[in-house]
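Novice: Give the three-dimensional model of this entry:
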Amino acid sequence: MLQISNTVSLADWEIEMTAIRAMGAGGQNVNKTSSAIHLRFDINRSTLPAVYKERLLALSDSRITSEGVVVIKAQAYRTQELNKQDALNRLQELIKSVTVVQKKRRPTKPTKASQRRRIDSKKKKGQTKSLRGRIV
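Specialist: Reported below is the predicted structural model:
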């Protein structure tokens, strides 16, 4: 069971993990052990609240397929257990990122003083650049 928050958790049947051979450096060990983990999590079939599902499906994340399946490949570590934990942590972080509600931005105008400082700095830069010119 993967705990997302105090009230939300995922059952083991919702997360499908398969061991695959890792790619990259590692010599002979990489060629003979299946230490990488391929995690698949179907958003539509899960028991997540509807709000979380909508937000996950709305994400433009390369790990989420068009069918609504989260695919995570973990191969950073040499052991299968560590890769399994890494994949679960990454899934948990992805779901937690959706739970945070972004604060609505209230548009503001710059103050007179900040506008004056900006113009003054632009004038000073312009003077510095004009002094770099050829002396006649």
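Novice: contacts and neighbour counts: CA atoms only from here.
Specialist: OK.
Novice: And the residue nearest the centre of the chain, how close does it get to D61?
Specialist: In the chain, the residue lying closest to the centroid (CA atoms, centre = their mean) is L94, at 6.3 Å. For L94, the distance to D61 equals 10 Å [CA to CA, to the nearest Å].
Novice: Run through the helices of the chain in chain order.
Specialist: 28-32, 50-58, 80-99, 112-131 (DSSP state H).
Novice: Second chain to compare with the first, below:
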Amino acid sequence: MEQSRHLIRINGRISIHEDDLEETFIRAAGPGGQNVNKVSTAVQLRFRAAQAGLPDEVFQRLVKLAGQRATKDGDILIEANRYRTQERNRSDARERLVALVAKAAEPPPPPRKKTRPTKGAVERRLKAKSGRSDVKKMRGRVTGD
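Specialist: As a prediction, this is how the structure comes out:
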């Protein structure tokens, strides 16, 4: 029971241990009145993905998906400052991290197989084109006999 409380479940086979997360509270920019200069409500969440024990292919996709939020050390940084309270920003950052790791855990779609139109489809298309061509040829000036 105690062990499951420290794990953040991503899917059936992947979970993140809370020891791999580091939260720093910073001052948020933007609206907030007098509170904005006094209270550190924004959250900077650092996920040590390289040490988290993720499968290698999931880790590679995670770093690629994270883009500039990934550091050279294999950490993922997420900043949350949408809300005015520390708790809501904290849960927002964790939700965004879980969504990012869950997206990385999905296997990539198989490559598209090239298909060719059937012989009958090609013939029907060419017949329709020549039919339109004939209709357009019939337009134009009427010559007198």
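Novice: How many residues are close by the equivalent of V8 of structure 1 over in structure 2?
Specialist: Per TM-score structural alignment, the equivalent position to V8 of structure 1 in structure 2 is I14. I14 of structure 2 has 16 neighbouring residues, counting by other CA atoms under 10 Å.
Novice: who touches I14 of structure 2 in this structure?
Specialist: L54, A105 (CA atoms under 8 Å, 6 or more residues apart in numbering).
Novice: Give me the distance between the two termini of stretch 27-38 of structure 1.
Specialist: Span of stretch 27-38 of structure 1 from end to end, CA to CA: 21 Å.
Novice: quick check: it aligns to which part of structure 2?
Specialist: Using TM-score structural alignment, stretch 27-38 of structure 1 pairs with 33-44 in structure 2.
Novice: what about the strands in structure 2?
Specialist: 7-9, 15-17, 21-26, 42-48, 75-80 (DSSP state E).
Novice: Which elements pack onto the third one?
Specialist: Of the remaining helices and strands, those touching strand 21-26 of structure 2 by 3 or more CA pairs under 8 Å, 6 or more residues apart in numbering; DSSP states H and E are strand 42-48.
Novice: which residues are contacting the strand it packs on?
Specialist: By CA under 8 Å, 6+ apart, strand 42-48 of structure 2 touches 20-28, 74-83, 85-86, 89-90, 93-94.
Novice: Show me how to select, in ChimeraX, the buried members of those.
Specialist: What follows is the ChimeraX syntax selecting those of the contacts of strand 42-48 of structure 2 that are buried according to 16 or more other CA atoms under 10 Å:
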select :20,21,23,25,26,28,74,75,76,77,78,79,80,81,82,83,86,89,90,93,94
